[in-house]
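Engineer: pasted the sequence and its predicted model underneath.
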Amino acid sequence: MSTAVALNLEALRSEFPILHQTIDGNPLVYLDNAATTQKPRAVIQAITDFYTQCNANVHRGAHQLADEATRRYEHARDTVANFIGAADRSEVIWTSGTTEAINIVANGMAQQLTAGDEVLVTEMEHHANLVTWQQACLRSGAVLKVAPIHDNGALDTDAFSSLLSERTRLVALPHVSNALGTLNPIKALTAQAKAKGALVLIDGAQGIAHGGVQVADIGCDFYAFSGHKLFGPTGIGVLWGKASVLQDWPVWQTGGEMISRVSYQESSWGELPNRLEAGTPHIAGAIGMAAGINWFSQLDLAAVQAHEQALLAHATQQAQDFAGMQLVGTAPAKVGVLSFNLAGSHPADVGFLLDRQGVAIRTGDHCAQPLMRRLGVPGTARASFSVYNTLQEVDALFIALKKAQQMLA
């Protein structure tokens, strides 16, 4: 049975209202999923139901609306915990997204690092997992080390291993490169870092939507991801951390909800997860994120992964046959991301001409300027695939690219 039949793509696509529109008279071909995924009706309905049925603040009200809002909000935490295999629901900390989650860890780590300590990242980092650690090291006097990549975009694992030392306090690396689609062997890398006594944070923004994330199996201490790249809404994300690490982690923000006792002279903090969740949370976002996870979890994971690999293989073959196209990032292990440049053309011009044909991609440095400099390009055009994309949409991408190339000649 083909992957397309197994997934019933026609029925699956019908659950995404935004996909059924035209751009300048052309059917929308949405290939910017590494930036954000589209939302199924189940997510849209869950958010609407919250605001129309039980909109209230959580944990505080003495009325039925607040009770129901709290029930849905905390059930969303259970959904996330089950999805990633967390040992306890208290290990799931709501954030505004991956960036805030990484900053929570970096803020606390900066208070523990001392001069001469080392933090290890990679050349393929998104700015959120590079600048954050750069600044933490500048504040603490720690040394930021960078593991190099090969020319094809794969991590140089031998160099990574050689950079680990007894002074390595934390390793932060992406599950998947947002710019290249490189899939890192995070379980093996985590084991090496843990053998040196380092904490490990995985930037899971790009990895989470491809399924199969089990934090206990990875062995990391922190895993950060966003809802909007997992078919949920923007403005909501998760920091998962081992309870043994988070229970004494320096607080990120102070205010309501996260306290235990307050006087004019001093304050004490509550238990997990409250101690790291100050203020009124994004309640609708958490509920919507859980709805996205529930929708995704109903799919056959093996079929989803096979389908995305089929899309990538089809796109890669066409790219290799496309005169004047340079692929950027050809690591052996990749998810559905195709970064490229057309000879003699700026990525922004390519993206503009594709948009006029209804094809939505991303162009620029993808918040990875050091990576672009390492690869010797100013930026790339990037097509990124998700479960609702089709082989016909890949074909439409290359038909549009041929027209763009002719216009730019």
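Structural biologist: Thanks, I have it.
Engineer: make it CA atoms for all contacts and neighbour counts henceforth
Structural biologist: Fine.
Engineer: measure the spatially most central residue of the chain to residue 78 for me?
Structural biologist: The residue lying closest to the centre of the chain (CA atoms, centre = their mean) is residue 205, at 1.1 Å. According to CA to CA, to the nearest Å, residue 205 and residue 78 sit 20 Å apart.
Engineer: ok, residue 264 next?
Structural biologist: Distance from residue 264 to residue 78, by CA to CA: 36 Å.
Engineer: how about residue 161?
Structural biologist: Residue 161 is 36 Å from residue 78, by CA to CA.
Engineer: looking at these two, which is more packed in?
Structural biologist: Higher neighbour count among residue 161 and residue 78: residue 78, with 17 against 13, using other CA atoms under 10 Å.
Engineer: name the element the more buried one belongs to?
Structural biologist: Using DSSP states H and E, residue 78 maps to helix 64-84.
Engineer: what do you get for residue 341?
Structural biologist: Residue 341 belongs to strand 337-342, assigned by DSSP H and E.
Engineer: who does that strand touch, helix- and strand-wise?
Structural biologist: In terms of contacts (3 or more CA pairs under 8 Å, 6 or more residues apart in numbering; DSSP states H and E), strand 337-342 is packed against helix 301-320, strand 325-327, strand 380-384.
Engineer: try it again with 6 Å
Structural biologist: On a contact count with 3 or more CA pairs under 6 Å, 6 or more residues apart in numbering; DSSP states H and E, strand 337-342 meets strand 325-327, strand 380-384.
Engineer: the longest one to helix 301-320, inter-axis angle?
Structural biologist: When you say that, I think you mean strand 380-384. For strand 380-384 against helix 301-320, the angle by axes from the mean of the first three to the mean of the last three CA atoms, to 10 degrees is 150 degrees.
Engineer: strand 380-384 versus strand 337-342: what angle between them?
Structural biologist: Going by the same axes, to 10 degrees, strand 380-384 makes 150 degrees with strand 337-342.
Engineer: output the contacting helices and strands for strand 380-384.
Structural biologist: Using 3+ CA pairs under 6 Å, 6+ apart, strand 380-384 sits against strand 337-342, strand 362-364.
Engineer: give me the contact list for the longest one.
Structural biologist: Contacting residues not belonging to strand 337-342 are listed as 181, 324-328, 380-384 [CA atoms under 6 Å, 6 or more residues apart in numbering].
Engineer: name the member of those with the most neighbours.
Structural biologist: residue 382 (31 neighbours).
Engineer: for it, which non-adjacent residue is closest in space?
Structural biologist: Spatially, and ignoring its direct neighbours in sequence, residue 382 is nearest to residue 339 (4.3 Å; CA to CA, 6 or more residues apart in numbering).
Engineer: one more structure, for comparison:
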Amino acid sequence: MKLNAEKIRNDFPILSQSVNDEPLIYLDSAATAQKPLAVLDAVQSYYETSNANVHRGVHTLADRATSQYEAVREKTRAFIHAADSAEVLFTRGATTSLNWVAKSWGEANVKAGDEIVITIMEHHANLIPWQQLAKKTGAALNYIHLTADGQLDMEEAARLITNKTKIVAVTHCSNVLGTINPIKELAQLAHQAGAVIVVDGAQAVPHMPIDVQELDADFYAFSGHKMLAPTGTGVLYGKRALLEQMEPVEFGGEMIDFVYEQDSTWTELPWKFETGTPNIAGTIGLGVAIDYLNEQDRTAIHEHGQLLLQRLWPQLQQIEGLTIYGPQDIAQRTGVISFNLDGLHPHDVATALDMEGIAVRAGHHCAQPLMRELDVPATVRASFYLYNTPEEVDRFVASLQAVKEFFANGFI
């Protein structure tokens, strides 16, 4: 199946606008993806027809809302090929999901003298929770570094993951380099050492099929807003045996069984972790986003990103003074390109591109240790998704050339 990006664009009303009198080219999907009409309509429809709290009431609206909400859990289970819908926990996003694992499983199982292994390419969301856990418990925090071509050094990984390791935390796909990491191989190393593997899938789930059982991930976290769903939605997958052992990290309504004056008991999975009124409308939108991605075929989405990179890559290499970070083999990466132009600050490049109607990201991308590894303060990042077209690739390159000329010669 081949994607028709031009047709898909019609489903995204935001993409039809102009920015600075130029047609918008949105190349910041790694930060947040745009939302199709089907998702927007689903959120509005919930508020117009079914707005009630879930799990609590017996009246018609409450029953309707609960049915819609819980249907998304089963839909998500199938989407990531989990064994049981009880292994799917709804959260506010990947950051919340990762913090839950660190606070619950981590604090119960990690102690002084243990080791936590992460990678130097992690987003801060999959770094700071482990950093704080190490500080709190006295465990050591060790980093797997990169090969010369921006891939994970698997020889170093094999050395670092030992019988002292309790947790291996790794991004499935780098939000800066686009690198696709070998999760199944890392899971084997972790499990041979008696450790659990925690995967940040925020950059992978929007772009490619995910089978958490095939990967043998113990925990897998991702955000809704990067995969066409509303903001404030996310998922934590965990193997049932691990989730059963874990204590909740937030307390209050919804997650209880019985409450006594001096003690309380928790309800069953998955609800024992989900306290308070959830983001009902957003979760319903997440379900529709899953439907939309399934209709497009996620393998085709990944192949579309590869086709755009194949068009972009040789053109970028023709720009003198441009450095691309990450794997040079585009088959080893997602549709994320981080780069710098000699003598230009990334923020200046991004601002100039915005004047051309092109939205890119500039900065450290919540990956400051990786920036130090690359020996740069920041990069420009262009991230492509299913609604980007080959023509947009060409216009992006032409604008980038014009930006370079402007800073060199004062005209654009």
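Structural biologist: Noted; the coordinates are in hand. Only a predicted model underlies this, so the values are computations on that prediction, with no experimental measurement involved.
Engineer: related to what we said a few turns ago, biggest separation within the contacts of strand 337-342 of structure 1, which pair?
Structural biologist: 181 and 324 (21.3 Å; CA to CA).
Engineer: quick check: the residue nearest to the centre of structure 1 vs residue 405 of structure 1, distance?
Structural biologist: Counting by CA to CA, the separation of residue 205 of structure 1 from residue 405 of structure 1 is 32 Å.
Engineer: likewise for residue 187 of structure 1?
Structural biologist: 41 Å.
Engineer: try residue 26 of structure 1
Structural biologist: 18 Å.
Engineer: who has more neighbours, the two?
Structural biologist: Neighbours were counted for residue 26 of structure 1 and for residue 405 using other CA under 10 Å; residue 405 has more, 20 against 13.
Engineer: how far is the helix or strand where the more buried one lies from where the chain is centred?
Structural biologist: Assigned by DSSP H and E, residue 405 of structure 1 falls within helix 391-408. How far helix 391-408 of structure 1 lies from its chain's middle: 28 Å, per CA atoms, centre = their mean, to the nearest Å.
Engineer: now do stretch 12-22 of structure 1
Structural biologist: Counting by CA atoms, centre = their mean, stretch 12-22 of structure 1 comes out at 23 Å from the chain centroid.
Engineer: what's the answer for stretch 99-108 of structure 2, then?
Structural biologist: Relative to its chain's centre, stretch 99-108 of structure 2 lies at 19 Å (CA atoms, centre = their mean).
Engineer: quick check: buried residues in it?
Structural biologist: 99-106 (16 or more other CA atoms under 10 Å).
Engineer: pick the one among these closest to residue 53 of structure 2.
Structural biologist: The nearest one, if we look at the buried residues of stretch 99-108 of structure 2 relative to residue 53 of structure 2 and count by CA to CA, is residue 100, at 23.7 Å.
Engineer: what's the match for that closest one in structure 1?
Structural biologist: Matched by TM-score structural alignment, residue 100 of structure 2 corresponds to residue 104 in structure 1.
Engineer: show me what secondary structure element comes after the helix or strand containing that match.
Structural biologist: If you go by DSSP H and E, residue 104 of structure 1 is part of helix 98-110. Going down the chain from helix 98-110 of structure 1, the next helix or strand is strand 118-122, by DSSP H and E.
Engineer: returning to what we had before: can you say which of the helices and strands packed on strand 380-384 of structure 1 is packed in most?
Structural biologist: strand 337-342 (a mean of 23; mean count of other CA atoms under 10 Å).
Engineer: next, the angle from it to helix 391-408.
Structural biologist: Using the same axes, to 10 degrees: strand 337-342 of structure 1 against helix 391-408 is 20 degrees.
Engineer: strand 337-342 of structure 1 vs structure 2 - mean distance after superposition?
Structural biologist: On superposition with structure 2, the mean distance recorded for strand 337-342 of structure 1 (mean CA distance after the TM-score superposition for structure 1) is 0.5 Å.
Engineer: following that strand in sequence, what is the next regular element?
Structural biologist: helix 347-355.
Engineer: what's the angle from that following helix to helix 391-408?
Structural biologist: Using the same axes, to 10 degrees: helix 347-355 of structure 1 against helix 391-408 is 120 degrees.
Engineer: from the chain's centroid, how far away is helix 347-355 of structure 1?
Structural biologist: On CA atoms, centre = their mean, the centre of helix 347-355 of structure 1 falls 24 Å from that of its chain.
Engineer: and for the closest residue in space to residue 393 of structure 1 that isn't next to it in sequence, the neighbour number?
Structural biologist: In space, and not counting its chain neighbours, residue 393 of structure 1 is closest to residue 29: 6.1 Å by CA to CA, 6+ apart. By other CA under 10 Å, 25 other residues sit near residue 29 of structure 1.
Engineer: over to the one 3 residues further on?
Structural biologist: When neighbours are counted by other CA under 10 Å, residue 32 of structure 1 registers 20.
Engineer: same question for residue 245 of structure 2.
Structural biologist: 11.
Engineer: quick one: what's aligned to it in structure 1?
Structural biologist: So, by TM-score structural alignment, residue 245 of structure 2 is matched to residue 248.
Engineer: tell me the SS of that match?
Structural biologist: Three-state call for residue 248 of structure 1 (DSSP: H, G, I helix; E, B strand; the rest coil): coil.
Engineer: separation between it and residue 194 of structure 1?
Structural biologist: 19 Å.
Engineer: aligned to residue 76 of structure 1, what sits in structure 2?
Structural biologist: Using TM-score structural alignment, residue 76 of structure 1 pairs with residue 72 in structure 2.
Engineer: please look at that match and residue 287 and confirm they touch.
Structural biologist: Yes: applying CA atoms under 6 Å as the test, residue 72 of structure 2 and residue 287 come out as touching, 4.9 Å apart.
Engineer: who are the packing partners of the helix holding residue 104 of structure 1?
Structural biologist: Counting by 3+ CA pairs under 6 Å, 6+ apart, the packing neighbours recorded for helix 98-110 of structure 1 are strand 222-226.
Engineer: next SSE downstream of the strand it packs on?
Structural biologist: According to DSSP H and E, the helix or strand after strand 222-226 of structure 1 is strand 237-241.
Engineer: and the contacts of that following strand?
Structural biologist: Identification of contacts with strand 237-241 of structure 1 by CA under 6 Å, 6+ apart yields 91-98, 101, 221-227.
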